[in-house]
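K.L.:
Generate a structure from the sequence data that follows.
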Amino acid sequence: MMETNQKTGRLVRNTTVLIALSILAAACVASETTNNANTGGAEGTAAQPRMATYSCGEDGSITVENLGSAVRVQGTDGASIDLPAAPPTQNARFGGSNQAIVLEDGEALYMVAGKPTLSCKRS
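P.N.:
Take a look at the predicted model:
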């Protein structure tokens, strides 16, 4: 019984990671296609400030530091992680092995494998 629960837990965790990465990849393709058509190839999102705090409602807040080709995210648990741009040529989507963040129009969509996705607003 315990072995079945562990296998199910791993399956759920792996599926969550794959879904999050698929969403991130789909957002990259759709956003780049739309932006290139509307702006002649320039990125259509406003520049991310050097430091920004995003309120995630009852889940707390996250802090995002713009490092240029990456961001440093301090999550709701206080832990920090550096996430590179994904793909490297843009400035709104960042991701690593088990975390991703999309920054657009004063909002942040923060995804961590095995946890619910957080929808946050810049405060």
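K.L.:
contacts and neighbour counts: CA atoms only from here.
P.N.:
Fine.
K.L.:
Gly68 looks like it's in a strand, true?
P.N.:
No: read with DSSP: H, G, I helix; E, B strand; the rest coil, Gly68 is coil and lies in no strand.
K.L.:
what's around it, how many residues?
P.N.:
If you count neighbours by other C-alpha atoms under 10 Å, Gly68 ends up with 11.
K.L.:
what packs against whatever helix or strand Asn36 lives in?
P.N.:
Using DSSP states H and E, Asn36 sits within helix 2-39. The contact analysis (3 or more C-alpha pairs under 8 Å, 6 or more residues apart in numbering; DSSP states H and E) places helix 2-39 against strand 99-104.
K.L.:
another one to check against the first:
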Amino acid sequence: MSDRKSSGGAFLIAAFAMIPLLPVASCVSEGHAGGAAAKATGTETTSQPTHATYSCGPRGTLTVDNFRTSVKLVDPEGESVDLPASPATQQSRYGETPYALVLDGKEALYMKSGKEPVTCNR
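P.N.:
Next comes the predicted model:
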């Protein structure tokens, strides 16, 4: 079980390290990921509710009000944050220094600079 936590922590650290690359990633051609992008377009917008509460385990909860081009969230520490889509055409990645949020199905990855990233589930 500790191996799983260890690899999960490595994933979160890697994901957090990639935040500065989000704008660059939006410049990549969709040719290679076209099928996945088309599939995500059909399901991703419908799979993210307008209002959701995610359990972050012992850290608490993350509440997200999703307006598609932006989100308003209350993080596990009780801080209220408004984040724009990043890049602006996204409906699953939101961020503004020092925060980032990635929504994927029923999972939310929340990152705040200087803090350990947290994965939450609804």
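K.L.:
buried set for the helix or strand just after the helix holding Asn36 of structure 1?
P.N.:
Once helix 2-39 of structure 1 ends, the next helix or strand along the chain (criterion: DSSP H and E) is strand 51-55. With burial defined by 16 or more other C-alpha atoms under 10 Å, the residues of strand 51-55 of structure 1 counted as buried are Thr53, Tyr54, Ser55.
K.L.:
in the superposed pair, what's the mean gap between strand 51-55 of structure 1 and structure 2?
P.N.:
The superposed strand 51-55 of structure 1 is, by mean C-alpha distance after the TM-score superposition for structure 1, a mean 0.4 Å from where its aligned residues fall in structure 2.
K.L.:
Contacts only, for Glu65 of structure 1.
P.N.:
Pro49, Arg50, Met51, Ala52, Val71, Arg72, Val73 (C-alpha atoms under 8 Å, 6 or more residues apart in numbering).
K.L.:
one more time with 7 Å
P.N.:
Arg50, Met51, Ala52, Val71, Arg72, Val73 (C-alpha atoms under 7 Å, 6 or more residues apart in numbering).
K.L.:
Nearest residue to the middle of structure 2?
P.N.:
Structure 2 has Val102 as the residue nearest its centroid, 1.0 Å off, counting by C-alpha atoms, centre = their mean.
K.L.:
Now that one. Nearest residue, chain neighbours left out?
P.N.:
Spatially, and ignoring its direct neighbours in sequence, Val102 of structure 2 is nearest to Arg93 (4.6 Å; C-alpha to C-alpha, 6 or more residues apart in numbering).
K.L.:
And the one you found, how close does it get to Ala33 of structure 2?
P.N.:
Separation of Arg93 of structure 2 from Ala33 of structure 2 (C-alpha to C-alpha, to the nearest Å): 17 Å.
K.L.:
Looking at these two, which is more packed in?
P.N.:
For Arg93 of structure 2 versus Ala33, the count of surrounding residues by other C-alpha under 10 Å is larger for Arg93: 24 against 11.
K.L.:
residues touching the residue nearest to Val102 of structure 2, list them.
P.N.:
Counting by C-alpha under 7 Å, 6+ apart, Arg93 of structure 2 has contacts Ala85, Ser86, Leu101, Val102, Leu103.
K.L.:
Spatially, which two of those residues are the most separated?
P.N.:
Spanning the widest gap among the contacts of Arg93 of structure 2 are Ser86 and Leu103, at 12.0 Å by C-alpha to C-alpha.
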